[in-house]
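1. Pasting the sequence and the predicted model now:
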Amino acid sequence: MPKVTYVAIDGSRTTIDAVAGDSVMSTAVRNGVPGIVGECGGNMSCATCHVYVDEEFTVRVGPPGDLEDATLDLGVSDRRATSRLSCQISMSEELDGLIVATPEEQP
């Protein structure tokens, strides 16, 4: 079972066993991780699941697709090179140990 670690703005960490195939967002919402809202349910229309992927994992996670990229451009105030919508990151054994940080505030 792959693990994902969520790092809050205060530096606190929450590590959760994720189900392979589930998104990083759904794993967070199901487990009450603060800082990830997932208001649109993973439809890439709200950006309330914005995270910063740890640089160690950016190549494995891959870049955002066109729609995700546009949503990040329009909906995120502090976009970085490692910004992703967590609803678009599907957990897998390859991503075991994934670390994502939540922004100071979501849209």
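-> Nice, I can see it. Numbers count the residues shown, from 1 in each chain.
2. C-alpha only now, for contacts and for neighbours.
-> Fine.
3. Buried ones in whichever helix in the chain runs longest, by neighbour count?
-> Here the longest helix in the chain is taken by residue count, with DSSP state H as the criterion, and it is helix 66-75. Taking 16 or more other Cα atoms under 10 Å as the neighbour-count basis, helix 66-75 is seen to contain the buried residues Glu68, Asp69, Thr71, Leu72, Gly75.
4. Next one for the comparison:
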Amino acid sequence: MPTLLFEQPDGSRSTLDVPEGTSVMQAAVAHGIVAECGGSAMCATCHVYTDPADADRLLPVSDDEDEMLDCTVAPRLDGSWLSCQVVVTGELDSLVVRLGRSNDEHHGHRRRRPGRSPGRGFPPAGGLPGPRGDRR
């Protein structure tokens, strides 16, 4: 069974054994992710960060996920994913998943202004460095 390491915004970490076929969102609900749409890629409240170096271990972002990542409460950065769209496989064993601010901490979503590009880098507080490159 793959193990995921969840890192909270305050830097605290939890390790969780996750059955293959489970979405990261389903596994992480107990660790602070709010998932208002129940895993349908409709609300972006389950936005998480991974080490950009792990991008090759994850499937590419779908068009729907890409659009929703522009609507997240926390900034979109390299390593941004919707956890409802990441299905756990053996390939993801030992993946570090950083939780951003959840929608219950901020009311409503903020949209990026037109013409503004997504952020680059990784969240600063205890973040995992390294550019992933653009997935588009």
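-> Yep, that arrived. Given the structure is predicted, the values throughout are model-derived calculations rather than measurements.
5. Please state their TM-score.
-> Scored by TM-score structural alignment, normalised by the length of the first structure, the superposition of the two chains gives a TM-score of 0.89; 104 aligned residues with a Cα RMSD of 1.4 Å.
6. that older thread, so how far does the longest helix of the first structure sit from its counterpart in the second structure?
-> On superposition with the second structure, the average gap between helix 66-75 of the first structure and its aligned counterparts reaches 1.0 Å (mean Cα distance after the TM-score superposition for the first structure).
7. Do I have it right that Leu58 of the second structure meets Val86?
-> Yes - with contacts defined as Cα atoms under 8 Å, Leu58 of the second structure counts as touching Val86 at a distance of 7.3 Å.
8. More neighbours: which of these two?
-> A side-by-side neighbour count of Leu58 of the second structure and Val86, using other Cα atoms under 10 Å, places Val86 first with 19 against 15.
9. element containing Val97 of the second structure?
-> strand 95-99 (DSSP states H and E).
10. helices or strands up against that strand?
-> strand 3-7, strand 47-50 (3 or more Cα pairs under 8 Å, 6 or more residues apart in numbering; DSSP states H and E).
11. which part of the second structure lines up with whichever helix or strand comes after the longest helix of the first structure?
-> Beyond helix 66-75 of the first structure on the C-terminal side, the first helix or strand identified by DSSP H and E is strand 83-85. Counting by TM-score structural alignment, strand 83-85 of the first structure pairs with residues 80-82 of the second structure.
12. residues making contact with that stretch?
-> With contact meaning Cα atoms under 8 Å, 6 or more residues apart in numbering, stretch 80-82 of the second structure is reached by Met25, Ala41, Ala44, Thr45, Cys46, His47, Val48, Tyr49, Thr50, Val61, Glu65, Leu69.
13. after superposition, how close is that stretch to the first structure?
-> Following superposition, stretch 80-82 of the second structure is found to deviate from the first structure by 0.3 Å on average (mean Cα distance after the TM-score superposition for the first structure).
14. Can you get me the start-to-end distance on stretch 49-67 of the second structure?
-> 16 Å (Cα to Cα, to the nearest Å).
15. Kindly name the residues of the first structure that line up with that stretch.
-> So stretch 49-67 of the second structure sits over residues 52-70 in the first structure, by TM-score structural alignment.
16. The most centrally placed residue in the second structure and Glu20 of the second structure, how far apart?
-> In the second structure, the centroid-proximal residue (Cα atoms, centre = their mean) is Val48; its distance is 2.0 Å. Shown here: Val48 of the second structure relative to Glu20 of the second structure, a distance of 19 Å by Cα to Cα.
17. Repeat that for Ala44 of the second structure.
-> Taken as Cα to Cα, the spacing of Ala44 of the second structure relative to Glu20 of the second structure amounts to 23 Å.
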